[in-house]
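just the structure for this:
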Amino acid sequence: MKTLIIIPTYNEAENLPSLLSGIFAYVPETEVLVVDDNSPDGTGQLVEEMKKQDGRIHIMHRPGKLGLGTAYIAGFKYAIAHKYDAAFEMDADFSHDPQHLPAFLSAINNADLVIGSRYIPGEVCPTGHLFVV
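Predicted structure coming up:
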């Protein structure tokens, strides 16, 4: 399954190398699109350098701080245009743990939508599952 993880960024140069390493450690077959809002800390330039070393990394440069929601929309449009089978949202600040990605990928094989939430008490849904499918 051709899979894309969309990561909006603004000043995430410090977090991104570790996050991408974690993602690729858990799901090496996936690709990542970083949607950078012209981060003054050099996040976009860092991703450009990382992308030269790893073809699974893609970058979309935006002209300024346009917001999280529009970054995800731009990422989903990219996923559709490039014919990915599945697209996932992930924040760059580690509020979404890469260790859960294999379970998401497994769940999406049997569903149209998979939702995980760090706000669900006890880390499980009322049905007893970590993910709603």
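
C-alpha only now, for contacts and for neighbours.
Will do.

list the contacts for residue 6?
Residue 6 makes contacts with 32, 33, 34, 35, 72, 75, 76, 87, 88, 89, 90, as judged by CA atoms under 8 Å, 6 or more residues apart in numbering.

reformat these as JSON lines; add distance to residue 115.
Putting the contacts of residue 6 into JSON lines (distance: CA to CA, whole Å) gives the following:
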{"residue": "32", "distance to residue 115": "19"}
{"residue": "33", "distance to residue 115": "19"}
{"residue": "34", "distance to residue 115": "21"}
{"residue": "35", "distance to residue 115": "21"}
{"residue": "72", "distance to residue 115": "15"}
{"residue": "75", "distance to residue 115": "17"}
{"residue": "76", "distance to residue 115": "16"}
{"residue": "87", "distance to residue 115": "12"}
{"residue": "88", "distance to residue 115": "10"}
{"residue": "89", "distance to residue 115": "10"}
{"residue": "90", "distance to residue 115": "12"}
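
one more to put side by side:
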Amino acid sequence: MSTESVRCVITLCTYNERENISRLIPEIRAALPQADLLVVDDNSPDGTSDVVRQLGETDPQVHLLWRGGKEGLGAATLAGFQAAMERSYDFVLNMDADFSHHPRYLPALYAAMNEADVAIGSRYIPGGGITGWPFLRHFMSRGINIYSRWLLGLKSRDCSGAFRCYRISKLREIDFSKFRSRGYAFQEEMLYRCARVGCRLVEVPIVFEDRIAGQSKINRMEAIRALRDIFLLTLDRVRGASVRAG
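Next up is the predicted model:
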């Protein structure tokens, strides 16, 4: 399927991103104007959803999915994917809402779908990189990627990044009720389940830029939960547990 004839929605999961979202949405719309945009907001107390509603009043391609509580990044991302499937889009492109995933890479990710079922914005292939991280965060990210590739049998160099475009027809083959992670291990689990249903994975180089506004949601407990969830998923892999819907 050529990308010239498809319907694409970009999903942004937000919690207290008011300062970023007002600047980010116009840049996304300029970078990939043919795509709709869906902000999944977990009842941000800073009024993020109000900003999205205001932007949507003047741009019919900007939509809000408001959720009543903070349930984790994975749960919010799944909610966005379910909405994309219900609304019969062809592609769903997920990215962070803090400018760490710059909109300038959107056209390249979108174009990669001509030959992929999942296009990954990759920090760890030639041309990719990271700016603004301290040594410890580099170490943790590299470690979790090695851990994931080893335990889950993943071939991609960047298994933990959220900047990805998915083919909806392949997502429909996955049983989302079986997902374990609702936090940061969701990205590795999503990639594992995509690989298990035969998705063609392509990596596109990006430079990840650490957020300049707001606070990171990553903490020690989230990291521990991610390691646990990936290990439990490995046990599913060893048992040969099915990932397919139906």
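
in structure 2, which spans are helices?
For structure 2, the helices defined by DSSP state H cover 18-31, 48-58, 73-86, 106-112, 135-152, 168-171, 186-196, 220-239.

which of those is buried the deepest?
helix 186-196 (a mean of 22; mean count of other CA atoms under 10 Å).

and for that helix, what span of structure 1 is it aligned with?
The counterpart of helix 186-196 of structure 2 in structure 1, using TM-score structural alignment, is absent.

helices and strands around that helix, which ones?
helix 73-86, helix 220-239 (3 or more CA pairs under 8 Å, 6 or more residues apart in numbering; DSSP states H and E).

the ones you listed: which one's closest to residue 100 of structure 2?
For those, proximity to residue 100 of structure 2 was assessed by CA to CA; helix 73-86 is nearest, at 15.5 Å.

possible to save the helices and strands packed on helix 186-196 of structure 2 as TSV with distance to residue 120 of structure 2?
Formatted as TSV, those follow (distance: least, CA to CA, whole Å):
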stretch	distance to residue 120 of structure 2
helix 73-86	15
helix 220-239	19
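
tell me the counterpart of residue 16 of structure 1 in structure 2.
Alignment note (TM-score structural alignment): residue 16 of structure 1 maps to residue 21 of structure 2.

make TSV out of the helices of structure 2 and add distance to residue 121 of structure 2.
TSV is the format used below for those (distance: least, CA to CA, whole Å):
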stretch	distance to residue 121 of structure 2
helix 18-31	15
helix 48-58	25
helix 73-86	16
helix 106-112	7
helix 135-152	14
helix 168-171	18
helix 186-196	12
helix 220-239	20
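
from residue 84 of structure 1, how far off is residue 101 of structure 1?
The gap separating residue 101 of structure 1 from residue 84 of structure 1 is 16 Å, by CA to CA, to the nearest Å.

again but with residue 102 of structure 1, I slipped
For residue 102 of structure 1, the distance to residue 84 of structure 1 equals 17 Å [CA to CA].

circling back: looking at the contacts of residue 6 of structure 1, which are in strands?
Counting by DSSP state E, the contacts of residue 6 of structure 1 place 32, 33, 34, 35, 87, 88, 89 in strands.

can you put those residues in TSV and add distance to residue 129 of structure 1 and neighbour count?
Below are these laid out as TSV (distance: CA to CA, whole Å; neighbours: other CA atoms under 10 Å):
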residue	distance to residue 129 of structure 1	neighbour count
32	26	23
33	28	22
34	29	25
35	31	24
87	21	21
88	19	19
89	20	15
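
residue 10 of structure 1: which of those residues is nearest?
Taking CA to CA as the measure, residue 10 of structure 1 sits nearest to residue 35 out of those, at 8.7 Å.

ok, that closest one touching residue 5?
No - between residue 35 of structure 1 and residue 5 there is no contact under CA atoms under 8 Å: 10.6 Å.
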